[in-house]
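Chemist: Predicted structure and sequence below. I'll ask about it afterward.
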Amino acid sequence: MKRWIAMFLGAVLVPIAPGPAHARPGGDGWRPLAPIAGGPRQEHSAAAVGDRIYVVGGIVGDSAGGFVTTDRVEVYDVRRDTWSDAAPLPVAMNHPNVAVAGGRLYVLGGLSGGASWQALPDCFVYDPRADRWTRLPSMPLDMARGSAAVGTRGARIYLAGGMRTLTPAPGGVQDTVDTVSSYDVVTGRWEALPHLPQARDHVGGAIVGTVFYVVGGRDRGQVNVRDTVYAYDLRSRRWTQRSPMPTARGGVAAAAVGASVYVFGGEGDHDGTGPDAVFAETEAYDTVHDRWRRLAPMPVPRHGTAAVAVDGAIYIAGGGVEGGGAPVDVNDSYRPR
């Protein structure tokens, strides 16, 4: 298997020699699982309906040694440790904004394109029973972006930050936004909400109780990673800032279990070692006491992936193992103690 590297702020696409990338047993709470059946992918999103995790869109390797945006949707059964295919996305996307509400899967925009990835306003809903996508009215153009933090409470899906343009080439544009919006799955209405205190993309997001947490991320490039934790109160509609994450990083995966938000991996400038470092860090934020703790690191450090909580365990499929694009098929889980 080849791995593909595209440095978003570095060299052009080049293939590299294959190497081991499967998760190893060990560490408290980590468990290796069946690798992605369809092969390596990253810059996707994921969400769960019951015991089934849907891995949506992203980038995959092509025959020329680079990568392309995919419409593929794969389903991981957490009980059986098996993979299957679902109906593909009507439009190929990377960095899609994905959420589940009312037992259905929603895709609310993302990025796509060739040499430069641009925001798509396209929205779709997926019915797992019928294995069918239905097009929804597009989101307002001024809200269109990919790579947003996403959270769901009741019938509302919340999006914070993201980016309108990502050019995966040396010095390429990375257009980060501070936009915050919500979508009501019942009425189909979009609402503009108070902006983030600062623009963020490739950011972690989770709702705990009535607070939407937006964690880490970056602002216009891998050299500009952040440790910030912003909290949006869904009732008062106000942003506050909480204790910072111990390790500043973007391209993270995040999920909530109980009253804690768990943040995995990432990409960026790590202690001055350069913008293309990939992080193994696992850190958890206690939303009750406003404090962080460090946990066992990822067996396979990755960025550009997604974390999904099911029955107290957090599942992480795919991602990149080098700066930029280097997709792998690794699939593992972390169960907090």
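Modeler: Yes, it's here.

Chemist: C-alpha only now, for contacts and for neighbours.
Modeler: Fine.

Chemist: Please name the residues that touch R337.
Modeler: By C-alpha atoms under 8 Å, 6 or more residues apart in numbering, R337 lies in contact with D28, G29.

Chemist: let's bring in a second one:
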Amino acid sequence: MSHWNRKLRFTFGMLAAASALLALGCGDDGAQPAAPGTGGGPGTPDVEVEVQTARDYPDLVEAVSSFGAVLLDNALYTYGGNLGGGEFAADNQSSAFRRLSLAPGGAWEDLGAVEHLESTALVAHGGLVIRVGGLRADNAAGEPEELISVTTVERYDPSTGKWQALPDMPEGRSGHGAVILGDRLYAVAGWELIGAGEFRTGGFMLDLSTPDAAWVPLPDPPFRLRSLGVAKRGDVIYAMGGVGDAQEFSSEVYTFDTKTETWAPGPELPSEIPIKGFGATACSDDEDLYVNYADGLFRLNEAGDGWEPAGELEFTRYFSPLICPGNGEVIVVGGRSTANNEITASVESVDVAQ
């Protein structure tokens, strides 16, 4: 049995314990409250108008988890992912690259086959989609595992439908996060999986405004984590949750100030179940930073020193990419159900307006 499989089985054992806690009432599905409307003009009686931010979107074409997703020009792009199947194999990894317009009546559009990867990251910059790293299985189902965290980075131009290579990262990277600040692309945390898997550097930065730029290592962080949520607020990058060297599940949060290039502890994630922030995903809009994990959806408070619930999901899930269109909406895409570990195709819009 590979080191990777031993880790995976231990993870799912902890998940069973979490499911038992949920059965005892730790999980709660509920309706989203409608926001009150405003009254009319002079001489017009006040009328309470129901405002519903949450919208209905079509499900994914197939159930998938641990995939890349990003919003660009009011369209949701998805790349690859884990299709289930119970083992790591090429056939259990998606090679689909798709797009969904978030305009009313939008439908999923197939943009062609890509490299079969999971645990990858997508970002948007300059009207382009950028894919950073990911985990590729080169073995067929039932064969010995051949797993590799790829070094490759590439960008997709929606106007031409073409991919273009960007500089490779110095190390392979999967289970990481990626964010854009201005023209700088950051790849944060994660690990390089070749055989047993190793935590190496804390990530890299690439200046997209500079021709022939090379990746620059980030200062060493005070953690070694993968399968975590990464997002920004202002000039600060947040690394949230995940799992570490000895399979210890984390609810810790760390911040990286991109101005001073220093790491610092942040406010710990609230967690009621054993797997804590494992499989967390995150996003931010112009105002707020959100994180989703097995305990639910949370928002960083205004002071930046704690977390507050940010709306109720139909069901809690993890390894579910999070999209922040703004205007009081967050979209949770695919992933694994916390209750039964089943992969879902659900695309859920959550009303997070206060």
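Modeler: Okay, I see it. Values in this document were obtained by computation on a predicted structure and should not be read as measured data.

Chemist: got the end-to-end distance for stretch 167-181 of the second structure?
Modeler: 18 Å (C-alpha to C-alpha, to the nearest Å).

Chemist: Tell me which residues are up against it.
Modeler: The contact list for stretch 167-181 of the second structure (C-alpha under 8 Å, 6+ apart) reads 118-125, 132-135, 148-153, 185-193, 204, 213-215, 226-232, 235, 237.

Chemist: same question, stretch 74-82 of the second structure
Modeler: Under C-alpha under 8 Å, 6+ apart, the answer for stretch 74-82 of the second structure is 64-71, 92-103, 114-120, 122, 325.

Chemist: Could you pick out the buried ones from these?
Modeler: 64-71, 92-102, 116-120, 122, 325 (16 or more other C-alpha atoms under 10 Å).

Chemist: Which parts of the first structure are helices?
Modeler: In the first structure, no segments count as helices under DSSP state H.

Chemist: what's the mean deviation for the lengthiest strand in it versus the second structure?
Modeler: If you go by DSSP state E, the first structure has its longest strand at strand 117-127. Comparison of strand 117-127 of the first structure with the second structure after fitting gives an average deviation of 1.1 Å (mean C-alpha distance after the TM-score superposition for the first structure).

Chemist: Over in the second structure, find the residue span that strand aligns onto.
Modeler: In the comparison with the second structure, strand 117-127 of the first structure aligns to the range 147-157 (TM-score structural alignment).

Chemist: how about the nearest residue to S95 of the second structure, chain neighbours excluded?
Modeler: In space, and not counting its chain neighbours, S95 of the second structure is closest to H116: 4.2 Å by C-alpha to C-alpha, 6 or more residues apart in numbering.

Chemist: So what does that neighbour match up with in the first structure?
Modeler: Per TM-score structural alignment, the equivalent position to H116 of the second structure in the first structure is A92.

Chemist: can you pull the contacts of that match?
Modeler: Contacts for A92 of the first structure (C-alpha under 8 Å, 6+ apart) come out as G57, T69, T70, D71, R72, S112.

Chemist: correct me, but the second one touches H44?
Modeler: No - shown here, T69 of the first structure and H44 do not form a contact pair, counting by C-alpha atoms under 8 Å, at 9.4 Å.

Chemist: what is in contact with the two at once?
Modeler: Common neighbours of T69 of the first structure and H44 (C-alpha under 8 Å, 6+ apart) are G57, G58, I59, N94.

Chemist: Farthest-apart pair in those, please.
Modeler: Using C-alpha to C-alpha, these span at most 6.9 Å, a distance reached by G57 and I59.

Chemist: more neighbours, the two?
Modeler: Neighbour tally, G57 of the first structure and I59, criterion other C-alpha atoms under 10 Å: the higher count belongs to G57, 30 against 27.

Chemist: Looking for the alignment partner of the more buried one in the second structure.
Modeler: Using TM-score structural alignment, G57 of the first structure pairs with G80 in the second structure.

Chemist: Name the SS class of W4 of the second structure, please.
Modeler: helix (DSSP: H, G, I helix; E, B strand; the rest coil).

Chemist: what number of residues lie near the closest residue to it other than its chain neighbours?
Modeler: Distance criterion C-alpha to C-alpha, 6+ apart; nearest residue to W4 of the second structure, sequence neighbours excluded, is A196 at 6.0 Å. By other C-alpha under 10 Å, 12 other residues sit near A196 of the second structure.

Chemist: How much space separates A196 of the second structure from E145 of the second structure?
Modeler: Using C-alpha to C-alpha, we find A196 of the second structure at a distance of 11 Å from E145 of the second structure.

Chemist: cool, A17 of the second structure as well?
Modeler: Going from A17 of the second structure to E145 of the second structure by C-alpha to C-alpha gives 27 Å.

Chemist: between those two, which one's more packed in?
Modeler: E145 (20 against 14).

Chemist: wouldn't the more buried one be in contact with A137 here?
Modeler: Yes - using C-alpha under 8 Å, E145 of the second structure is in contact with A137, at 7.2 Å.

Chemist: Which neighbours do the two have in common?
Modeler: F88, A89.

Chemist: Please, where are all the strands along the stretch 101-250 of the first structure?
Modeler: Along the stretch 101-250 of the first structure, counting by DSSP state E, counting those that start in this stretch, strands occupy 104-112, 117-127, 132-136, 149-153, 156-160, 163-166, 174-176, 180-184, 190-192, 204-208, 211-215, 229-233, 238-241.

Chemist: quick one: the fifth one to the second structure mean distance?
Modeler: Mean deviation of strand 156-160 of the first structure relative to the second structure after superposition (mean C-alpha distance after the TM-score superposition for the first structure): 1.0 Å.

Chemist: In the second structure, point out the residues matching that strand.
Modeler: Under TM-score structural alignment, strand 156-160 of the first structure corresponds to residues 184-188 of the second structure.

Chemist: Show me what the matching stretch is in contact with.
Modeler: Contacts of stretch 184-188 of the second structure (C-alpha under 8 Å, 6+ apart): 132, 176-180, 202-209, 230, 239.

Chemist: Same question for stretch 206-225 of the second structure.
Modeler: Contacts for stretch 206-225 of the second structure (C-alpha under 8 Å, 6+ apart): 167-170, 183-186, 189-191, 199, 201-205, 242-245, 261-263.

Chemist: how close does the residue nearest to W4 of the second structure get to R6 of the second structure?
Modeler: Counting by C-alpha to C-alpha - A196 of the second structure and R6 of the second structure are separated by 10 Å.
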